[in-house]
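Participant: I'd like to go over a predicted model; first the sequence, then the structure.
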Amino acid sequence: MHKKRWRHAACNLGLLVTSIGVTASPCHAAGSRSGWMWSQPANNYGSANIIGDPQREEDVLARIDAWGFDRAYVSYGTLPLSNAEAVANWNKSLANDGVTTQLLLGENTWIYPQNRTALLAIVQSRLVNFNLTREDPRERIHGVHLDIEPHGLSAWSAGTPADRKEMLYLLSDTYAVVRQHLDSQNASDIPIFADLPVWYDSSTSIGWDDAAERDSWFAGIAESLEGISMMAFERKTLSSIVSGVDWEIQNLPIEVRVGLNAAEIGPGKTFADFAAFDAMATSIEQHYGDAIGGVDYQPFYTYVDAAPALSLSADFDSDGDVDGADFLSWQKGYGLVDAATPSNGDANGNGSVNRHDLSVWESQFVSATAPLASVPEPSTFAIFVVALLGSGRTLLKTRTGDASA
């Protein structure tokens, strides 16, 4: 098992070197959250509409930075084949923020032996072959994430507990086949993660002969998997979630994360509003601490829709406008990864100061000059500030909403 190595992999992807001469780790303030980024072309925040769209990518990067994500489960579709550069650039941008990526794949019929060839072909073409073309490790896909749910098949609902148990053995065999394939392709460093409901350990739902057989099945999947995300859906209290996930957390030698369903937010649903949903995620983290890998959100695009807009301000010196002095505050604070304040240049309130805070400054600064595409060289910055302070450029007034020369 490589659990500890994987949990810190994001911090080992390389140092972020910027053009202002600052070198800093991409790892920001502590955060261990993630989301299932399904393609969902009908939603602006489906991965099909994010990858390859620079403006949408920057929007999403700012959000996941503020929300403390440490990984992303991404449905890439055929993009690794049709637009490899877009995938590489997206992965690199995430890696620079300390976020690792996993190839998200979901098809329940992959439990059956006759369908595994199709699964392996996807893993080979969209991950193994893609990674071989990328010299920069930040551009690669860092893991496989299997969302294979046999309980979603008609054979499950029609079957007996004993039938369901046999389907779980087919599932564990599928995990093993993917693991064996990766190992055979010199990709043994690629971890596999999977999604499980909270009741596979139940002798009522599954016809386990006894606790020993159940334990043996879970031990078997732990040989193939690096971690699991427990789908603690339709549970509105911490105690009910703990009762569903605690056995796996206490007994499995792999990483266990807890998944919450953002589609359950709203009047009459599991969580009355986003605040209640977010409070539950925090309660889970506080209850388990380092015993879990983090909290995951299903699906990402629904989470984005439900979450309140980010509270952003680049008036770092609180003088009522966004100008070159605020840029200086950001520059001085750049690289802080914990306990940063607005005066340090933290625009999105996540306790760190990085390029996303610069993007906020850029968006709030109204100038006749071209927007900054990247952080300028020190000499360029000096010229920029002199020109800014001496030219009477238009500044954005954050207190009054007025623009004055």
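Facilitator: Received it, and whenever you're ready, just let me know what you need.

Participant: can we go C-alpha only for contacts and neighbour counts from here?
Facilitator: Fine.

Participant: how close does residue 229 sit to residue 326?
Facilitator: From residue 229 over to residue 326 the distance is 41 Å, taken as Cα to Cα, to the nearest Å.

Participant: do the same with residue 122
Facilitator: In terms of Cα to Cα, residue 122 sits 48 Å off from residue 326.

Participant: go on, residue 36?
Facilitator: For residue 36, the distance to residue 326 under the criterion Cα to Cα works out to 36 Å.

Participant: same check, this time on residue 251
Facilitator: With distances taken as Cα to Cα, residue 251 is found 50 Å from residue 326.

Participant: quick one: which of those two has more around it?
Facilitator: The residue with more neighbours, out of residue 251 and residue 326 and counting by other Cα atoms under 10 Å, is residue 326; that gives 24 against 11.

Participant: what strand or helix carries the more buried one?
Facilitator: helix 324-333 (DSSP states H and E).

Participant: now that helix: buried residues?
Facilitator: Within helix 324-333, the residues scored as buried using 16 or more other Cα atoms under 10 Å are 324-331, 333.

Participant: pull the distance from stretch 47-59 to the chain's centre.
Facilitator: 14 Å (Cα atoms, centre = their mean, to the nearest Å).

Participant: alright, now check it against this:
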Amino acid sequence: MNGYRILGIAFISFAIISCGKNDLSQDNLGTGEEGKNGTSPGPAPENKVPELSIWHWGSEKRPYGINNVIMDEARMSETIDSYIQNKVTRVYGGYSKIPAHPIQKENLAKWNRKLKQLGIKSIYLIGNEQWIYPENRQMMIDYILEYYVKFNLSVDVDAKLQGLHLDLEPHQLKEWSVASIHRKRELLYLLKDTYRDLRLTLLHYGMEKDEIMADIPTWFDEMSAIGWASEIEKYNWFNDTMNYINGFTIMAYELASIPTIVQRTNWERNNFKANIQIGLDADEIGRIWNSKSAIINALREINVQTRAPIAVHNYTTFMEQ
């Protein structure tokens, strides 16, 4: 990485004190792939919800995966129209390695300019749970330098990516299912260190204003699930984490009850002033949610009851319904 490379974890020692298309109104190393077969988008119903953040993954097969959208002018316009009608304000884009591709990066820059002109943030969506392990941390830093930092240093201000959205889930590690409670708690501390190292990387390159958001499940605050020694320890973990990230998107997945979703996100919302979003999964339509209308109604009702910002995964699925 030459001048862009950060020399190992020694750098870290400088610690710091992260639908029909119009239904809503609102590689292993961060591949941006979501991997389902494509279908054609359908008509748009009338249901609306407030301003929306979206996970918009890439896909090799689905035409409205974000990697395919930004490479096709017609799809780009169609998708942006959908964003506008659905009041999308934040796009967590699975752009994968496009930012380093000599030709495709120009399409990404054009896309980012279009979104910024509309007041929509284009944010780089990445994740590899293996980065949590200290021995893989330099690999993570190198990846961020190659596909985020270098891109942002090479384009004009309106074409820049505006932050990172981290899909780093320690519970996806092979060891999690057999790990002791003590080990699970250790893994969460490693996750916090990972957030720290990413924030330090951005700071080192003068990107202190770039936001970092992170996905978490609904149960990181549960004493029995993580083995927190006390309420104070749990609070301190979350509070310390807020030194490095701007907020969490709580993945309220596998929960079909709105009261349950509200209750399971209550602790984070009540204890922290950071950006705490509540996200539902459109890929659960037909399984957890009876229909697209049902998940739209749920998003609206959750926002009404909590006044929390809302998010939906995966926007490609909404566009294909």
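Facilitator: Done, it's in. Note that the structure is a prediction, hence the values are computed from the model and not measured.

Participant: quick one: TM-score?
Facilitator: The TM-score (TM-score structural alignment, normalised by the length of the second structure) is 0.82; 273 aligned residues with a Cα RMSD of 1.6 Å.

Participant: nearest to residue 225 of the first structure among the buried residues of helix 324-333 of the first structure?
Facilitator: Sorting these by how near they are to residue 225 of the first structure, with Cα to Cα, puts residue 333 at the top with 39.7 Å.

Participant: closest one of the buried residues of helix 324-333 of the first structure to residue 17 of the first structure?
Facilitator: residue 331 (13.8 Å).

Participant: gap between the closest one and residue 385 of the first structure?
Facilitator: Computed as Cα to Cα, the residue 331 of the first structure to residue 385 of the first structure distance reads 12 Å.

Participant: try residue 66 of the first structure
Facilitator: As defined by Cα to Cα, residue 66 of the first structure lies at a distance of 28 Å from residue 385 of the first structure.

Participant: and those two? which has more neighbours close in?
Facilitator: A count of neighbours by other Cα under 10 Å puts residue 66 above the other of residue 66 of the first structure and residue 385, at 22 against 16.

Participant: any idea what the more buried one aligns with in the second structure?
Facilitator: Residue mapping for residue 66 of the first structure onto the second structure gives residue 85, with TM-score structural alignment as the criterion.

Participant: please apply the same query to residue 194 of the first structure.
Facilitator: When the second structure is aligned by TM-score structural alignment, the residue opposite residue 194 of the first structure is residue 214.

Participant: packing partners for whichever strand or helix holds its match?
Facilitator: Mapping residue 214 of the second structure onto the secondary structure by DSSP H and E places it in strand 211-217. Judged by 3 or more Cα pairs under 8 Å, 6 or more residues apart in numbering; DSSP states H and E, the packing partners of strand 211-217 of the second structure are strand 163-166, strand 247-251.

Participant: residues in contact with the helix or strand that the longest one is followed by?
Facilitator: For strand 247-251 of the second structure, the following helix or strand on the C-terminal side (DSSP H and E) is helix 258-264. The set of residues that contact helix 258-264 of the second structure without belonging to it, under Cα atoms under 8 Å, 6 or more residues apart in numbering, is 218-219, 252, 255, 298, 301-302, 305-306.

Participant: which one among these gets closest to residue 101 of the second structure?
Facilitator: Closest to residue 101 of the second structure out of the contacts of helix 258-264 of the second structure is residue 252 (34.5 Å), distances taken as Cα to Cα.

Participant: now do the contacts for residue 201 of the second structure.
Facilitator: When contacts are counted by Cα under 8 Å, 6+ apart, residue 201 of the second structure touches residue 141.
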